[in-house]
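Visitor: Predicted model and sequence follow; I will ask about them next.
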Amino acid sequence: MDEFDQFDLLDGLAEHILAYYDGKPVGAGRIRWVDGLGKLERICILEPYRKFGLGKVIIKALEAIAVEKEITKVKLHGQTHAEGFYEKLGYHTSSDVFIEDGIPHILMTKELVAK
């Protein structure tokens, strides 16, 4: 996958999060609305910064956006190697493994609680 695979016509339909570390952009994610659910997408952290908990920060910020919009359930296509990460954040595997962009993924979902 090259960098151009990361851009699509859906960016304008989504809300985006950008994570900074020491003033440098190091991670991102977006959420858009699909069939009444929030769909978390494009979640990424530059490799040297993955040990600082920024992935969790991005996920929680995207979930907060969903709650603000009164969305009660979110889903994502998680890479299989990250399944444990998402499970720790309350996500449940909802599919068998499928290939997306040449990488094994699983559908994961989470019920959100309004605050």
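Guide: That came through, no problem. Numbers count the residues shown, from 1 in each chain.

Visitor: CA atoms for contacts and neighbours, from now on please.
Guide: Will do.

Visitor: any idea which helix or strand comes after the longest helix anywhere in the chain?
Guide: As assigned by DSSP state H, the longest helix anywhere in the chain is helix 54-68. Following helix 54-68 in sequence order, the next helix or strand is strand 73-79 (DSSP states H and E).

Visitor: wait, doesn't Ala14 sit right on Gly38?
Guide: No. In this structure, Ala14 is not within contact of Gly38 by C-alpha atoms under 8 Å, at 9.8 Å.

Visitor: another structure for you, compare them:
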Amino acid sequence: MIQGKWFAPGDDLSDLLPVRETVFGLSADAQDAESWNVLVLSDSVPVATGRIWWQDGSFWLGGIGVLEEYRRRHLGDLVLRLLLYKAQSHSAREVRLVCPGNLTGFFSRLGLQEQPGSSPDSVEMMIPGDRIDLDTCSRCPKQNCPNRQPC
């Protein structure tokens, strides 16, 4: 069973830090004191994480990662959707992130767009808050899908 668990700023992050340390080689940092963190568990095993924080008029995403043996199961997509939902529920004006150039396709699927001046190693992406669309079917290429609702 897949579950999501939120951690408010200041909460004990010991359940999610092993995932962050394995994926990124990073442990707790100063940003955690200001971040909402999400942890995804598969059969009670911590397997994916990410965080969101408010800074300089924008919500920022970071630390989105999935343990290697759990990749290709849409868990990274789930983490991203949970973070975007958190931003949306707080009436975000915009959501930003910085990612490696090879990951822009992953983030662009949910509407984040590359910003001018980004380098291939560090691409800044952004989506206006009013453009966040978490409806899976709206971007689905399957025109005859039984889950697709008419407009």
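Guide: The structure has been received and is ready for your questions. Since the model is a prediction, treat every value here as computed from it, not as a measurement.

Visitor: Mind checking the TM-score on these two?
Guide: Superposed pair, TM-score by TM-score structural alignment, normalised by the length of the first structure: 0.84. Supporting alignment: 109 aligned residues with a C-alpha RMSD of 2.0 Å.

Visitor: what's the overlap in contacts for Ala14 and Gly38 of the first structure?
Guide: Here Ala14 of the first structure and Gly38 have 31-32 as joint contacts, going by C-alpha atoms under 8 Å, 6 or more residues apart in numbering.

Visitor: circling back to that earlier point, in the second structure, what stretch matches the longest helix of the first structure?
Guide: When the second structure is aligned by TM-score structural alignment, the counterpart of helix 54-68 of the first structure is residues 75-89.

Visitor: in the matching stretch, what counts as buried?
Guide: 75-88 (16 or more other C-alpha atoms under 10 Å).

Visitor: what's the mean distance for it versus the first structure?
Guide: Average distance, stretch 75-89 of the second structure versus aligned residues of the first structure after superposition (mean C-alpha distance after the TM-score superposition for the first structure): 0.9 Å.

Visitor: isn't Gly29 of the first structure right up against Lys56?
Guide: No. Taking C-alpha under 8 Å as the definition, Gly29 of the first structure is not a contact partner of Lys56, at 11.0 Å.

Visitor: ok, the residue most central in space within the second structure to Phe107 of the second structure distance?
Guide: Centroid-nearest residue in the second structure: Leu80, 2.5 Å away (criterion: C-alpha atoms, centre = their mean). Distance from Leu80 of the second structure to Phe107 of the second structure, counting by C-alpha to C-alpha, to the nearest Å: 8 Å.
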